[in-house]
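after the sequence you'll find the predicted model.
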Amino acid sequence: MLLNYKPIKHNIFGAHLLIEHLVLEVFCKANKSSYKSKLNSELKILIDKNKWFDQSIKKIYVICRDLSSDEKNALKTAFITNNKIKDLCANPTLKISLDTLNEELLDEVIPFFKELYKRFLTWVDVKNKYGSKKEYYDDLIKYNNLKFCPCCGYGQIKTIYDKGHSAFDHYLPLKYYPFSVVNFNNLIPLCTVCNSDYKGETDILNGNKKVFYPLTNDIQDINVSIDFDKGILPKLIIKTEEKADKLKEKDITVNFDKSGEEVLSWNSIFNIKGRYFGEVGTNRVSWLNDVRSAYRKPRILTYNDAFDEIIEDDSNKYLGFLKSPYLKKMKSFSFLVQAMDEVSGDYIM
């Protein structure tokens, strides 16, 4: 992740404890007793008001009642382990595959948890006690003071003033980790491009390589640097999208100041370097034109000063984390800066 969300305390994390009770105290302890006798008071209220919830729990309970002790223990272990999101990100080998569970149980459990995500958090009794996703989202965004997606650094995410909220991504996908359905340690707001266009239902732990954990107080800011050879300067200075002259990804190198499995996984899952190349390629001429505009200010005497002003002033603006290192690289070609001084802002150098 380019940035991370610093976690906050919120009642909505308690919603997962209800599901934990359902799995560990009801399903995993199923016997000849009625399933209702094992429900806590909150779950009893919910099944009384939601027929689908009641019928689904009853059906799964009947299956669990016939499971062996080993099969029940397997369910318990899978639920507990696959909800330790931070631990799994640091050590993916800990994850437990659904294939280890009873097949008949899975046929009921997987669709149940998928449907539960759509329904559970909308129920009035749940929202009254634990709050809504929108309330949690707004508190998280305000606390972290984020304007853009922390994963890519520039994708749009909704503000606290928007009617809704950006989608919560099941960081460990619901398809493979259904037990974390309402575990907000696994529900991360990401922009649509990161969430839907790239990650989708990809099991980010597949391959057993470490991945970034998005909710942490550990600062994991990553700085980007841009590199290219002087031979492609003509393509950078004058915008042309003709096929023969079009920039290629090999023309511009995107580097990070951190390495390791987490960085490799992040880049692979979200195609970060490819997307950053695309943004540099798209904006390269307009960014240089910003330097030209700065040069025209009376107090700016040289293009060297103009580069410095834009690099500093725009570093924290939209795409500034790419714009500033790109312009730093441009400025490193002293002959280019000298030529710009000599022609005083003309386009032909």
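Everything's here; your move.

okay, CA-based contacts and neighbour counts for the rest of this
Will do.

looking at this protein, which helix is longest?
Looking across the chain with DSSP state H, the single longest helix is helix 272-295.

which other helices and strands contact that helix?
helix 233-237, strand 253-256, helix 303-313, helix 320-331 (3 or more Cα pairs under 8 Å, 6 or more residues apart in numbering; DSSP states H and E).

hmm, try it at 7 Å
When contacts are defined as 3 or more Cα pairs under 7 Å, 6 or more residues apart in numbering; DSSP states H and E, helix 272-295 packs onto helix 233-237, helix 303-313.

of all these, which one is nearest residue 129?
helix 303-313 (45.2 Å; Cα to Cα).

the closest one vs helix 320-331, what angle?
Angle, helix 303-313 to helix 320-331, by axes from the mean of the first three to the mean of the last three Cα atoms, to 10 degrees: 160 degrees.

can you list the buried residues in helix 303-313?
303, 304, 306, 307, 308, 309, 310, 311 (16 or more other Cα atoms under 10 Å).

stretch 271-279 too?
272, 273, 276, 277, 278.

now do the contacts for the first one.
Contacts for residue 272 were tallied using Cα atoms under 7 Å, 6 or more residues apart in numbering; they are residue 152.

one more time with 8 Å, if that's ok
152, 266 (Cα atoms under 8 Å, 6 or more residues apart in numbering).

from residue 183, how far off is it?
In this view, residue 272 and residue 183 are 27 Å apart by Cα to Cα, to the nearest Å.

try the third one
With distances taken as Cα to Cα, residue 276 is found 31 Å from residue 183.

just residue 213 next, same as before
For residue 213 relative to residue 183 (Cα to Cα), the value is 14 Å.

go on, residue 265?
Distance from residue 265 to residue 183, by Cα to Cα: 23 Å.

residue 300 now?
Separation of residue 300 from residue 183 (Cα to Cα) stands at 54 Å.

what of residue 339?
In this structure, residue 339 and residue 183 are 58 Å apart, going by Cα to Cα.

looking at these two now, which is surrounded by more residues?
More crowded of residue 339 and residue 183, by other Cα atoms under 10 Å: residue 183, with 20 against 15.

tell me the gap between stretch 118-133 and the middle of its chain.
23 Å (Cα atoms, centre = their mean, to the nearest Å).

can you list contacts of that stretch?
10, 11, 12, 13, 14, 15, 46, 182.

recalculate using a threshold of 6 Å.
Residues outside stretch 118-133 that contact it (Cα atoms under 6 Å, 6 or more residues apart in numbering) are 11, 12.

could you pull out the helices for the stretch 101-250 of the chain?
With DSSP state H, counting those that start in this stretch as the criterion, the stretch 101-250 of the chain has helices at 103-119, 124-130, 133-144, 192, 233-237.

need the ones you listed in a markdown table (columns: mean neighbour count and distance to residue 37).
As requested, the helices of the stretch 101-250 of the chain are exported to a markdown table (neighbours: other Cα atoms under 10 Å; distance: least, Cα to Cα, whole Å):
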| stretch | mean neighbour count | distance to residue 37 |
| --- | --- | --- |
| helix 103-119 | 15 | 20 |
| helix 124-130 | 15 | 20 |
| helix 133-144 | 17 | 30 |
| helix 192 | 19 | 43 |
| helix 233-237 | 16 | 71 |
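
got another one to weigh against that:
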Amino acid sequence: MLFNYRYVNHDIEKFQVWLDHLVKKVWCRNGGEYSLSLLHPDLKAVVEEIANDDSLTKDHLDGPIKIIDAIFQDQLDSDQRDQVSQWYDHNNDIEALCGNEPQKMPGTYAEIKSLNNNLESELKKFCKSLFQDIIHLKAVTSRTAEIDAHYKAFVTANDEGKCPYCGYNDIKGQHHNKREAYDHFLPKGTYPFNSVNFKNLAPMCHECNSSFKLQKNPLRHIDPIHKATGGRRRKAFFSFANVAPSITINMTIASAEVDKLIPSDITLTVSSPGRDEELESWMDVFGIEERYKAKICAKNDGKYWLVQAVDECANGRMTPQEIIDKIEQNANSNPWAEVNFLKRPFLKACKEAGVLP
């Protein structure tokens, strides 16, 4: 990704604390009958309030928690429960997984299934419902916070207004009544237990989220032929890292007829010293090369940038080198404004190709 989000501590994270207790202290316990008193006190109150709410027609928590607890206690042995407990810890250390730390091995639903088919089925339903349904219920939000409140706090702290995964699409900010969708960076359909972990959740533009990221797994190499994940583990950029990635974009243009420019005329070179795996993951998952080349070839993007530059030269207001210097200055001070981070290498390529006279 082109820049990092700043993490925002928020009351909505309380739900993850309840989940920590549920998995580690209740489901993974060794022996003893299940009772509501085993739950975190706040989760116990939520379960009871939901159970007594006649307006709710679905058993959101009490039944699913009991069903999964019975599987843990009756169908898993002590070693298997310890294994699930370890997977829980690893799956919620998002930064360590993105860094491909060898001592942190994530657990997938496929691995849960290898332990117990019933557990995999029930956990998948339960973890999916946590983000889709349960964290939005009044019994929960009255004790934590609404997700819209988290979003407002998030975009107030992260006010760039651009999507860090592509660099050019807008992210709705604090002055909008609507919000962007939260993406599960490590896909919730692959990894259990982190569907309400806000270090695995971040706003993402619609194009990145719905057209490119989808259910791709950034932690696994993507087969370039079949476009499927499942290969070797690799590092990925952590959305909330303290150190921002240093990404350099360069390009060359093979054709002097920029008005007829097509993607195959462009050679795009993207580098990030010492971050080759993270760069590969980002470019694979978000279709960066395809999207950047398409933007360069678009009439109202790259081709228009060149028209503006040529007009400046024709009117005698600036020389080609002065234009390049100005864009360089803009890209250094405001890289995400007016797509300066991409405009800079494109106009440099135009000058080198003799297109910018």
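Yep, it's here. Model, not experiment: these values are computed from the prediction.

strands along the first structure, start to end?
Remark: strands assigned in the first structure by DSSP state E are 168-170, 187-189, 224-227, 253-256.

closest one to residue 62 of the first structure among those strands?
strand 168-170 (28.8 Å).

Provide the aligned range in the second structure for the closest one.
Counting by TM-score structural alignment, strand 168-170 of the first structure lines up with residues 182-184 of the second structure.

the matching stretch vs the first structure, average offset?
Aligned to the first structure and superposed, stretch 182-184 of the second structure gives a mean residue distance of 0.7 Å (mean Cα distance after the TM-score superposition for the first structure).

what's that stretch in contact with?
Against stretch 182-184 of the second structure from outside (Cα under 6 Å, 6+ apart): 200, 201, 202, 203.

ok, which pair from these is furthest apart?
Across the contacts of stretch 182-184 of the second structure (Cα to Cα), the longest gap, 10.4 Å, separates 200 and 203.

what's the closest of the contacts of stretch 182-184 of the second structure to residue 159 of the second structure?
Checking those one by one against residue 159 of the second structure (Cα to Cα), the nearest turns out to be residue 203, at 12.1 Å.

in the first structure, what sits opposite that closest one in the alignment?
The pairwise alignment with the first structure assigns residue 203 of the second structure to residue 189, based on TM-score structural alignment.

kindly report the same for residue 278 of the second structure.
Aligned partner of residue 278 of the second structure by TM-score structural alignment: residue 262.

right, and that match touches residue 213 too?
No - counting by Cα atoms under 6 Å, residue 262 of the first structure sits too far from residue 213 to count as a contact (8.9 Å).

these two: which has the busier surroundings?
residue 213 (22 against 18).

give the contact list for the more buried one.
86, 89.

which position in the second structure pairs with it?
Going residue by residue (TM-score structural alignment), residue 213 of the first structure aligns to residue 238.

burial measure for the match of residue 203 of the second structure, as a count.
25.

chain center to the longest helix of the first structure: distance?
24 Å.

next one: stretch 70-88 of the first structure
23 Å.

can you check stretch 253-271 of the first structure too?
Centre-to-centre, stretch 253-271 of the first structure and its host chain are 14 Å apart (Cα atoms, centre = their mean).

and what of stretch 181-197 of the second structure?
Distance, centroid of stretch 181-197 of the second structure to centroid of chain: 9 Å (Cα atoms, centre = their mean).

likewise for stretch 289-302 of the second structure?
23 Å.

what's it in contact with?
Contacts of stretch 289-302 of the second structure (Cα under 6 Å, 6+ apart): 261, 262, 263.

what's the answer for stretch 269-276 of the second structure, then?
Stretch 269-276 of the second structure is contacted from outside by 246, 247, 248, 249, 250, 251, using Cα under 6 Å, 6+ apart.

what subset of these is buried?
Buried members of the contacts of stretch 269-276 of the second structure, counted by 16+ other Cα under 10 Å: residue 251.

on that earlier part again, and which of the buried residues of stretch 271-279 of the first structure is nearest residue 84 of the first structure?
Of these, the one sitting nearest to residue 84 of the first structure (Cα to Cα) turns out to be residue 272, at 26.3 Å.

per the alignment, that closest one corresponds to what in the second structure?
Checking TM-score structural alignment: residue 272 of the first structure goes with residue 288.

equivalent analysis for residue 14 of the first structure, please.
Under the alignment (TM-score structural alignment), residue 14 of the first structure maps onto residue 14.

same deal with residue 153 of the first structure?
Residue 153 of the first structure maps onto residue 167 in the second structure, by TM-score structural alignment.

and for residue 74 of the first structure?
Residue 74 of the first structure maps onto residue 83 in the second structure, by TM-score structural alignment.

check contacts around residue 65 of the second structure.
So residue 65 of the second structure contacts nothing (Cα under 6 Å, 6+ apart).

from residue 335 of the second structure, how far off is it?
48 Å.

how about residue 264 of the second structure?
25 Å.

one more: residue 242 of the second structure?
19 Å.

of the strands of the first structure, which is nearest residue 161 of the first structure?
With Cα to Cα as the measure, strand 187-189 is the member of these nearest residue 161 of the first structure (15.7 Å).

could you pull up the residues touching the match of residue 278 of the second structure?
Going by Cα under 6 Å, 6+ apart, residue 262 of the first structure touches 210, 211, 212.

residues touching the last one, list them.
The neighbours of residue 212 of the first structure, taking Cα under 6 Å, 6+ apart as the test, are residue 262.

apply 7 Å and report the result again.
Contacts of residue 212 of the first structure by Cα under 7 Å, 6+ apart are 1, 89, 262.

what of residue 285 of the second structure?
Here residue 285 of the second structure is in contact with 212, 213, 216, 218 (Cα under 7 Å, 6+ apart).

neighbour count added to those residues, as TSV?
Listed next are the contacts of residue 285 of the second structure as TSV, based on neighbours: other Cα atoms under 10 Å:
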residue	neighbour count
212	16
213	23
216	22
218	26
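
and of those residues, the nearest to residue 120 of the second structure?
In terms of Cα to Cα, no member of the contacts of residue 285 of the second structure lies closer to residue 120 of the second structure than residue 216, at 20.0 Å.

from residue 281 of the second structure, how far out is that closest one?
From residue 216 of the second structure to residue 281 of the second structure the distance is 10 Å (Cα to Cα).

and residue 138 of the first structure, what pairs with it in the second structure?
Match for residue 138 of the first structure (TM-score structural alignment): residue 152.

which one in the second structure is aligned with residue 288 of the first structure?
In the second structure, the residue paired with residue 288 of the first structure is residue 306, using TM-score structural alignment.
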